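Student: next input, structure requested:
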Amino acid sequence: MAEEKTAREKNEAAKQQADVKPAVVDFTDLTKKNQDYMFHLDKELDQRKYAQKNEALSKVHAELLEKQKTGIVATKLYGPVTKKADEIIAGPKKPAKIPTLWEMALDNGLMMFALFCAMYAIFGVFSKNSNQTNAGIITLIATSVVAGIGLGYFYRQMLGQQKQRNWGRVILNVIILVAAWMAVFGLVGIIPPSVNVVLPPVAYATLAIIAFAVRIYVKKRLDIPNPADLARQTNDNNKK
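Tutor: Now for the predicted structure:
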């Protein structure tokens, strides 16, 4: 019985060893810089006691072996070793979400509305003639809507892959949007002051605060990233 038990234990131990993947230690097919990077990445994952280290190193090794054919080094492809280790442990990043035109138009429209309200509040305090038609509430709303749509379109065009951008078309559309904004501003200017009411500075300041708070809520609710962050994520994805 003892001999059978010992044999069974040896078989189980052998089976467990067979299931364990061998450590990835041979990076001799990489360049010296890439070998050094993989060595430190191996050490970093060891220090963090990452269970799937061997599998992760195998994937990085295979990808790096292919990329180095075009002269790319690991530090340029992955960044610092600690950053790559963080990405491996945290798992793959979700692809960057590009908001729809109307989401970006809403976000930018609220931003412009808040800025215009703050500007009107300041002008209302320091301007002697505070009843100017071009400072009316209808002017503010109309120009904010047009500016929001224009900026939303512009950002979406800039977030496309560079090879797919038709710069001539982008510039033409931007010119059209600027012309539309100026036309709306001019048309609203003929609306009589009795309709295009100029609010007191305090009211504009209050609207600016409300618009800013609503924008923060909308960004969180719709998960709208900042254009700069979104552009950086999109460019990183396009490089891969």
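Student: drop to CA atoms for contacts and neighbour counts, all remaining ones
Tutor: Will do.
Student: check which helix or strand residue 170 maps to.
Tutor: In the assignment (DSSP states H and E), residue 170 maps to helix 167-188.
Student: one more, please, to line up against the first structure:
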Amino acid sequence: MSEDKQARNAGVQQHQKQSPASDLPDELTKKNQDYLYHLKKALAETKLSSEKQQKAIDETIAKMIAGQKQGQTARQLFGTVTEHVAAVIAGPRADPNAGQNKWLLMLDSSLMVFMVFNLMYGIMFFFTKSSKVQTGQAGILSELILAIVAGYGIMMMQTTLARGGKRKIPIWRMLIYGVLFFIVLTGTYTLVMMIPGPLNANLPAVVYIVIGAAALGIRIYLKSKFNIKNTVF
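Tutor: Here you go, the predicted model:
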């Protein structure tokens, strides 16, 4: 055999060793093996490091094997090869419900309610030029207590919906929750109305507006700093 022929054969053998078609798991179906073959080729053309490519391939194989038990093909699991490669390059998509501290959600909702109360009373008192609202109803302490209770109720609704995920929560359950929330909020409102005036006096219109604006600013800051999501608005 000539040296040129030996060199060509060696090159072919080397190419075969490096071919994406090599080392395809026998556990995979023919369709999934074909998908994996093209995935390896596509990943090799990206700028991803060999370690990241291999990690993506290993994770894909594991999901393929698990999916086969449920009768799912790679195409159903990942979409086209192009789509899957794009997802690998982009990295794992953050779960919008992950890492959401329920107390941060409560604080955000409470600030929202507190802001609405203060701006509402501030604007109302500003235009009427007089406080016709009974002391206690618009008192700053009443607002704070109501905001905390309402914030807790809204947070519970948010976490319940988040736990439900894609599963649709029965309407009757949400109605029961809404009725209970309304009863608790009404009872709290009745109690805070009894707080004496000196502890719960009405404030000037400008002060309400300033407090409402401050609550809005704090809420925006906290949402940005702690990446609070899934809020009411």
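Student: quick check: TM-score for this pair?
Tutor: Overlay of the two chains. TM-score (TM-score structural alignment, normalised by the length of the second structure): 0.65; 208 aligned residues with a CA RMSD of 4.2 Å.
Student: picking that back up, how close does the helix holding residue 170 of the first structure sit to the second structure?
Tutor: Following superposition, helix 167-188 of the first structure is found to deviate from the second structure by 3.2 Å on average (mean CA distance after the TM-score superposition for the first structure).
Student: that helix packs against which elements?
Tutor: Secondary-structure packing of helix 167-188 of the first structure (3 or more CA pairs under 8 Å, 6 or more residues apart in numbering; DSSP states H and E): helix 137-158.
Student: ok so, going back, what does the helix holding residue 170 of the first structure rub up against?
Tutor: For helix 167-188 of the first structure, contacts defined as CA atoms under 8 Å, 6 or more residues apart in numbering pick out 134, 138-139, 142-143, 146-147, 150, 154, 157.
Student: and the helices in the first structure, which stretches?
Tutor: With DSSP state H, the ranges of helices along the first structure come out as 2-19, 32-47, 53-67, 74-78, 81-90, 101-126, 137-158, 167-188, 201-222, 227-239.
Student: what's the counterpart of residue 143 of the second structure in the first structure?
Tutor: Matched to the first structure by TM-score structural alignment, residue 143 of the second structure sits across from residue 140.
Student: residues in contact with its match?
Tutor: Residues in contact with residue 140 of the first structure (CA under 8 Å, 6+ apart) are 113, 116-117.
Student: residue 89 of the second structure too?
Tutor: Applying CA under 8 Å, 6+ apart, the residues near residue 89 of the second structure are residue 48.
Student: how far away is it from residue 15 of the second structure?
Tutor: 26 Å (CA to CA, to the nearest Å).
Student: with residue 118 of the second structure instead?
Tutor: On the measure of CA to CA, residue 118 of the second structure and residue 15 of the second structure end up 73 Å apart.
Student: with neighbour numbers in mind, choose between the two.
Tutor: residue 118 (27 against 11; other CA atoms under 10 Å).
Student: pretty sure the more buried one contacts residue 206?
Tutor: No: under the criterion of CA atoms under 8 Å, residue 118 of the second structure is not in contact with residue 206, lying 9.8 Å apart.
Student: stretch 8-19 of the second structure: which residues count as buried?
Tutor: Within stretch 8-19 of the second structure, no residue counts as buried by 16 or more other CA atoms under 10 Å.
Student: my bad, stretch 84-103 of the first structure
Tutor: Using 16+ other CA under 10 Å as the test for burial, stretch 84-103 of the first structure gives 84-85, 88, 96, 98-99, 101, 103.
Student: now, the most widely separated pair of those residues?
Tutor: Largest separation among the buried residues of stretch 84-103 of the first structure by CA to CA: 85 and 101, giving 35.6 Å.
Student: re earlier: format the contacts of residue 140 of the first structure as TSV; extra columns: distance to residue 5 of the first structure.
Tutor: Converted to TSV, the contacts of residue 140 of the first structure look like this (distance: CA to CA, whole Å):
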residue	distance to residue 5 of the first structure
113	79
116	83
117	83
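Student: so which of those residues is the closest to residue 7 of the first structure?
Tutor: Using CA to CA, the contacts of residue 140 of the first structure come closest to residue 7 of the first structure at residue 113, 78.8 Å.
Student: surely the closest one meets residue 141?
Tutor: Yes: using CA under 8 Å, residue 113 of the first structure makes contact with residue 141 at a distance of 6.9 Å.
Student: when these two are compared, which one has more neighbours?
Tutor: residue 113 (23 against 17).
Student: excluding sequence neighbours, find me the nearest residue to that one.
Tutor: Sequence neighbours aside, residue 144 is the residue nearest to residue 113 of the first structure in space, at 5.3 Å (criterion: CA to CA, 6 or more residues apart in numbering).
Student: next: residue 125 of the first structure.
Tutor: Residue 125 of the first structure sits nearest to residue 201 (CA to CA, 6+ apart), 6.3 Å away.
Student: what about the equivalent of the one you found over in the second structure, neighbour count?
Tutor: Using TM-score structural alignment, the equivalent of residue 201 of the first structure in the second structure is residue 205. Neighbourhood size, residue 205 of the second structure [other CA under 10 Å]: 22.
Student: cheers, nothing more for now.
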